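Colleague: Here is my input, please return the structure:
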Amino acid sequence: MAITSPCGPCRLPKTAGGLLSLAFPVTASAHVVPGLDGHTLWNAWSTQPWLWLLWGLPGLLVLAGIARLWLQARAGAGVSGVQAGCFLAGWLALGLSILSPLDALGEELFWVHMVQHEVVMLVAAPLLVISRPLGALVWGLPAAWRPGSAQLARVLGLSWSMRVLTRPMAAWWVHAVVLWVWHAPPLFQAAVRHPWVHDLQHSSFFIGALVFWWALLQGHGGRVRQGMAVLYLFTTVLHTSALGALLTFSSRVWYPVYDATAPRWGFTALEDQQLGGLIMWVPGGMVFMVAALVLFAAWLQGPARPGPALR
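Modeller: Below you'll find the model as predicted:
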């Protein structure tokens, strides 16, 4: 159902037709964008080698580190099977969101762009944080490089930045500011038009989500900090839902850059925007709410118990 205004009529057939054109792109070729149709969409993987390298190299090092740990000790040593599964799922989700045809289609449809952001921030980032991959990453390096890795992190200021940004209040503000600033129409449209702004936008979303989830899920500060994490999640539900509702119920198009592309996939630009707002509002809000309830239940049960350190 497409919402044209808070009390406006619903235009189900047109929106449903747009969804069908995505589900069956070959038969709905009359609605596709020239140069990106149902036949070429599945071949529209990223052609930027540096982006593949930034995604692939750290992931392969982590997987190599897990394998090395398990071969030298036993399966589950240092990194549990659950953590390894979370890392693999988060790493693949991140790759699919930024390297697959989903990225190309996000330049044609706002709601697909929104799905891409939600996968990065609400699927990939928390799964990677839960997996605690830093120790395995060090083990994946050649033995001669490991002693210098910590020194390099200090020289580059990574350790200091991590301590500052992963404080819960700082992480909350980083996440909120990144989300709202990048959805300002001038910046969002610049990200669609210019590849380097597009890459900066996705990097900001990913880093902001990493520090947010790290501060909430991996911080060790006893029951007070654990309780504050619940509060931060509930307030995040409020402000992200507010942004999603504004996009959903707006009677004007925020991002005219989609005026030329959304209709060719069966949507008006306004319907496209409203569907994207619903995706942020409902599924996105539910992820934060479930995380808040899980942490609240843990807070009720007793003090937080940090997991064993990976030596």
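Colleague: C-alpha from now on. contacts and neighbour counts both.
Modeller: Fine.
Colleague: I'd like the next helix or strand past the strand or helix carrying L61.
Modeller: Assigned by DSSP states H and E, L61 belongs to helix 49-72. As assigned by DSSP H and E, the chain's next helix or strand after helix 49-72 is helix 81-99.
Colleague: For that following helix, name the packing helices and strands.
Modeller: helix 49-72, helix 110-119, helix 125-131 (3 or more C-alpha pairs under 8 Å, 6 or more residues apart in numbering; DSSP states H and E).
Colleague: Of the ones you listed, which is nearest W42?
Modeller: Closest approach to W42 among the helices and strands packed on helix 81-99 is made by helix 110-119 (14.7 Å; C-alpha to C-alpha).
Colleague: Quick one: work out the angle between the helix holding L61 and helix 81-99.
Modeller: 170 degrees (axes from the mean of the first three to the mean of the last three C-alpha atoms, to 10 degrees).
Colleague: quick one on the thing from earlier: winner for burial among the helices and strands packed on helix 81-99?
Modeller: Neighbour counts (mean count of other C-alpha atoms under 10 Å) averaged over each of the helices and strands packed on helix 81-99 peak at helix 125-131, with a mean of 23.
Colleague: so V290 is in which element?
Modeller: helix 285-301.
Colleague: Would you mark the buried spots in stretch 289-296?
Modeller: 289, 291-292, 295-296 (16 or more other C-alpha atoms under 10 Å).
Colleague: now the other sequence, so there's something to compare against:
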Amino acid sequence: MSLLDYLMPYDFSPLTVLSFMLVLGFYGVGLLRMPEEDRPGSARIVVFVLGVLICYGVMQTRFDYYSQYMFFVHRGQHLILHHLGPILIALSNPLPVMRFWYGKMGPGVKSGLRPLGWVYRFLQHPLIASFLFVGLIYFWLWPPIHFDAMLSRNLYWVMNWSMLIDGMLFWWLIFDPRPPAITSSLGYGKRILLLALVAIPQMILGAMIVFSRGMVYDVYEVCGRAWPMAPETDQLLGGLLTWIPPAMMSILGILIILRRAMREDGSFTSRSSQMGETTT
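Modeller: Next up, the predicted model:
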């Protein structure tokens, strides 16, 4: 197969392609039209585009074929959709571009989007966001559900899109760039606690798959595997991908939040001292 064959969609989804094109299109046009002083730096732009492209890559290239016929590739697919891609997008902070487009909307459009704001605030409640983040992993890896999802085209797309959207919501809650001291965003201590709490059940699930004595996901036996790999090895690798990388990403997230908190605390301390000197 040529490189072009690997980049072409295995299961073409017009909705998926259009969605990613619209995201990149609105982001690019917003960058060109917004004031230069509000425009994010080149590094943030690259990180955003990279996050979007790797999510597209695991959904609309030959990678998607392997994820349907190899369990460990499937776990790598969801690792990108639920963790790595949303993390990069959240860290790139596309908030200035979103604010630019929001400012262009008319009053009627803004009022029409109000119900979506209510749903968003409900889903971003820390307990609900954490429950959904972990619960969806368990739900789609529950053997009977997983069996049906891998054999049903529509359910398969629902599974992948739900993982991507939920990952975006959770990691935006964690990496929300607004300072908690002066905005309504979640406090840094609570963000760190959430990252620690969601890591534990993911590690337990991964360990259960790794140390399982029998075949947990026999759908790959029914459909056949893309490569001549022993079923036990495929399941072992998939369990490790469910166990170790998500825990490492939680640790990385905690370190990033700690760095932000320390930098922000130093910034506020410096401002307070300057104001005190000015007053005296």
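Colleague: ok, so of the buried residues of stretch 289-296 of the first structure, who is nearest A269 of the first structure?
Modeller: When these are compared against A269 of the first structure (criterion: C-alpha to C-alpha), the nearest one is M289, at 29.5 Å.
Colleague: What is the aligned counterpart of the closest one in the second structure?
Modeller: Taking TM-score structural alignment, the alignment pairs M289 of the first structure with I251 from the second structure.
Colleague: That match and A196 of the second structure: what is the separation?
Modeller: Here the criterion is C-alpha to C-alpha, to the nearest Å. By it, I251 of the second structure lies 8 Å from A196 of the second structure.
Colleague: How about Y138 of the second structure?
Modeller: Y138 of the second structure is 17 Å from A196 of the second structure, by C-alpha to C-alpha.
Colleague: returning to what we had before: mean distance between the helix holding V290 of the first structure and the second structure after superposition?
Modeller: Comparison of helix 285-301 of the first structure with the second structure after fitting gives an average deviation of 2.4 Å (mean C-alpha distance after the TM-score superposition for the first structure).
Colleague: got a list of what the closest residue to G85 of the second structure other than its chain neighbours touches?
Modeller: The shortest distance from G85 of the second structure to any non-neighbouring residue, by C-alpha to C-alpha, 6 or more residues apart in numbering, is to G51 (4.4 Å). The contact partners of G51 of the second structure, by C-alpha atoms under 8 Å, 6 or more residues apart in numbering, come to 84-89.
Colleague: what do you get for L127 of the first structure?
Modeller: 86-87, 89-90.
Colleague: Can you tell me which of those is closest to A242 of the first structure?
Modeller: Closest to A242 of the first structure, out of all of those and judged by C-alpha to C-alpha, is G90, at 26.9 Å.
Colleague: Tell me how far the most centrally placed residue in the first structure lies from F205 of the first structure.
Modeller: In the first structure, the C-alpha nearest the mean C-alpha coordinate belongs to V120, at 1.6 Å (C-alpha atoms, centre = their mean). V120 of the first structure is 7 Å from F205 of the first structure, where distance means C-alpha to C-alpha.
Colleague: Also F188 of the first structure?
Modeller: For F188 of the first structure relative to F205 of the first structure (C-alpha to C-alpha), the value is 12 Å.
Colleague: Among these two, which residue is more densely surrounded?
Modeller: Set side by side, F188 of the first structure and F205 show more neighbours around F205, with 21 against 18, by other C-alpha atoms under 10 Å.
Colleague: quick one: the counterpart of A150 of the first structure in the second structure from W118 of the second structure, how far?
Modeller: When the second structure is aligned by TM-score structural alignment, A150 of the first structure is paired with K110. Applying C-alpha to C-alpha, the value for K110 of the second structure to W118 of the second structure is 13 Å.
Colleague: Check L237 of the second structure too.
Modeller: In terms of C-alpha to C-alpha, L237 of the second structure sits 40 Å off from W118 of the second structure.
Colleague: which of the two has more neighbours?
Modeller: Set L237 of the second structure next to W118 and count neighbours by other C-alpha under 10 Å: L237 wins out with 19 against 11.
Colleague: For the more buried one, what is the enclosing helix or strand?
Modeller: Per DSSP H and E: helix 231-279 holds L237 of the second structure.
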